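>>> Pasting a predicted model and its sequence here:
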Amino acid sequence: MNTKTVVPLFSASLVNGRFDLAPVLQRVLDSNSYILGKEVTQFEQEFARYTGVEHCVSVANGSEALEIA
C-alpha cells in the first residue's frame, strides 16, 4: 500500500490576493490603536455576524485563545 495523500499548503497570498489590505493596515497604523481600537471592534462585530454568533473576541495568539476558552 504505497498510496500517498497530498495535502495542499495554505497560501494566504492566494486567498487574500483579491483584497487590497494596504489602506486598512495604514489606517490602523496611523491611529496607533493596535488593540481595542475602532478597527478591532468593527472586525469583531462583522466576524460575529458572519459566523452567526452573538459575540466575537479577537486575541493576539493561540495561548490567549486557550486561556479564555
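Yep, that arrived.
>>> alpha carbons only for contacts and neighbour counts from here, please
Fine.
>>> I'd like to know how many residues surround residue 51.
Residue 51: 10 surrounding residues under other CA atoms under 10 Å.
>>> any idea how far it lies from residue 62?
For residue 51, the distance to residue 62 equals 19 Å [CA to CA, to the nearest Å].
>>> ok, longest helix in the protein?
helix 38-51 (DSSP state H).
>>> so which helix or strand takes in residue 25?
Under the criterion of DSSP states H and E, residue 25 resides in helix 22-31.
>>> The structure to be compared is supplied as follows:
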Amino acid sequence: MGTAITVDLTGQTLETMVRPAMQYTPAILSVAGRFGSVELLGDDEQLANIAAAINNHLNAKEQSA
C-alpha cells in the first residue's frame, strides 16, 4: 500500500509533538497547522530516521550558507 500526501507548510505556524507509544499504539508524530493535521505512527527507529533526515537537511543548508 502506498500513499503520497503533499502539504505546503510554507509561512504557517505549526504545532508539532510526539505522543509516546502506548500499550496498543505506536508513538505518533503530529504536525498541525491551518491545513489541518497529519499524524505519522511509527516506532522509535522510524522517528529517529525522520529526525536524522531533517537534521541532515538543516546541516547541509547551514554549511552552504
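Alright, I've got the coordinates. Being a predicted model, the structure only gives us computed values, none of them experimental.
>>> Need the TM-score from the superposition.
The TM-score (TM-score structural alignment, normalised by the length of the second structure) is 0.34; 34 aligned residues with a CA RMSD of 3.5 Å.
>>> before we move on, back to that, what angle do helix 38-51 and the helix holding residue 25 of the first structure make with each other?
Put simply, helix 22-31 of the first structure runs at 140 degrees to helix 38-51, going by axes from the mean of the first three to the mean of the last three CA atoms, to 10 degrees.
>>> Would you map the helices across the second structure?
44-64.
>>> ok, and for the longest helix of the first structure, which residues are buried?
Using 16 or more other CA atoms under 10 Å as the test for burial, helix 38-51 of the first structure gives 39, 40, 45, 47.
>>> Residue 38 of the second structure touches residue 31, doesn't it?
Yes - here residue 38 of the second structure reaches residue 31: they are 5.4 Å apart, a contact under CA atoms under 8 Å.
>>> what do the two both touch?
Common neighbours of residue 38 of the second structure and residue 31, using CA atoms under 8 Å, 6 or more residues apart in numbering, do not exist here.
>>> Looking at these two, which one has more neighbours?
Using other CA under 10 Å, the more surrounded residue of residue 38 of the second structure and residue 31 is residue 31, with 17 against 14.
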